[in-house]
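Visitor: From the sequence below, what's the structure:
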Amino acid sequence: MSGREITPRSTPEITPSLEELEAQERRLVFPQFSNYDAWALGSLLVDLARESQAPVAIDIHRAGQQLFHAAMPGSTPDNDAWIARKRRVVERYGAASYLVGARFRAKGTTFEESSRLDPDTYAAHGGSFPINVEGVGVIGAVTVSGLPQLEDHRFVVGALEQFLSE
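Guide: Okay, the predicted model is just below:
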């Protein structure tokens, strides 16, 4: 698979609602987030990618510092560019990149048409999720690139659900 992101066809059966996406963000909050947590979460993502043979690149940033990065077989340098663009959306909006794009679509437009932001710098495609710390707020992002955007989003959410339940 190439490093380009693929926008899946929108069907009601698979596309989560804004309410579902917002509930994910309310639910997936960390009590704290250290460099060791970044390593553990990143390692979990690598294990999940290895098990499913997902050709993804994985990135975890906190406060402007890259704490974790891995490139699985089949990922390309293009995935790193997508990671940076999706992460910037999380940093700017404080919400998951997929949720930001969904909010624009719910208004009958697209992020690219209406955000007034450079699409070479920002991408409201699925795969970047905020690292939200209880009592602090959004401090960073965990991002995956290499699958269709909804699958990237679900991959990150699934890993966060597993990580936070341990």
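
Visitor: alpha carbons only for contacts and neighbour counts from here, please
Guide: Will do.

Visitor: Can you show me the strands along the chain?
Guide: 57-62, 65-71, 128-133, 137-145 (DSSP state E).

Visitor: Name the residues that touch the first one?
Guide: By CA atoms under 8 Å, 6 or more residues apart in numbering, the list of residues contacting strand 57-62 from outside reads 38, 42, 45-46, 66-72, 75-76, 79-80, 83, 131, 139-146.

Visitor: Now do the contacts for Ala124.
Guide: So Ala124 contacts 85-86, 89, 97-101, 111 (CA under 8 Å, 6+ apart).

Visitor: One more, please, to line up against the first structure:
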Amino acid sequence: MTDQLDDLIATVQEQERRLVLTRFTHDDAWALGSLVVGLARERGLPVTVDVTRGAQQLFHAALEGTAAHNDVWIARKVATVRELGTSSFLAGLQARARGEVFEDAPWIDATRMAGHGGAFPITVEGAGVVGTLTVSGLPQADDHALAVEALELFRAG
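Guide: Modelled structure (predicted):
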């Protein structure tokens, strides 16, 4: 189990190192969010998609099959990225590797933050983390995977 967890952590860390953009504008946020929505619709996935730059929400869409609690999950996952500068999935995985539950850490407000997959840092070359792409509605590894797939396609396009 530890080797699998270590491998998964290394994979997510590599994704975060690799998925760096040269810029991120309001129009880019719309295009990225629309790309995720398109992928989700093609696959019939019940997700809510959110894109921020700084503290500003630039894109938000809730597809059929989602509910208001997805917005709560998004807010908690985004807070994790803003606080730690890493994906919410990586934060949870690293806690698990230490034998801990992310939300049980004494410095974590579990009503405000979540170590569950789905929020990925939007990083711009030379500027660091400038925003988030967040997916909510699927199992956490799938939320994370959809965000990564979209960023890979966006970056390539």
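
Visitor: so which of the strands of the first structure gets nearest Glu19 of the first structure?
Guide: Among the strands of the first structure, the nearest to Glu19 of the first structure by CA to CA is strand 128-133 (15.8 Å).

Visitor: Identify the residue range in the second structure corresponding to that closest one.
Guide: Strand 128-133 of the first structure lines up with residues 119-124 of the second structure when matched by TM-score structural alignment.

Visitor: just so I have it, where are all the helices in the first structure?
Guide: 18-27, 35-52, 77-93, 97-106, 111-114, 149-165 (DSSP state H).

Visitor: possible to save those as a markdown table with mean neighbour count and distance to Pro12 of the first structure?
Guide: Below are the helices of the first structure laid out as a markdown table (neighbours: other CA atoms under 10 Å; distance: least, CA to CA, whole Å):
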| stretch | mean neighbour count | distance to Pro12 of the first structure |
| --- | --- | --- |
| helix 18-27 | 14 | 12 |
| helix 35-52 | 16 | 25 |
| helix 77-93 | 21 | 24 |
| helix 97-106 | 20 | 13 |
| helix 111-114 | 14 | 20 |
| helix 149-165 | 18 | 13 |
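
Visitor: Gly135 of the first structure is nearest to which of the ones you listed?
Guide: Closest among those, using CA to CA: helix 18-27, at 12.5 Å.

Visitor: roughly how far out does that closest one sit from the chain middle?
Guide: 14 Å (CA atoms, centre = their mean, to the nearest Å).
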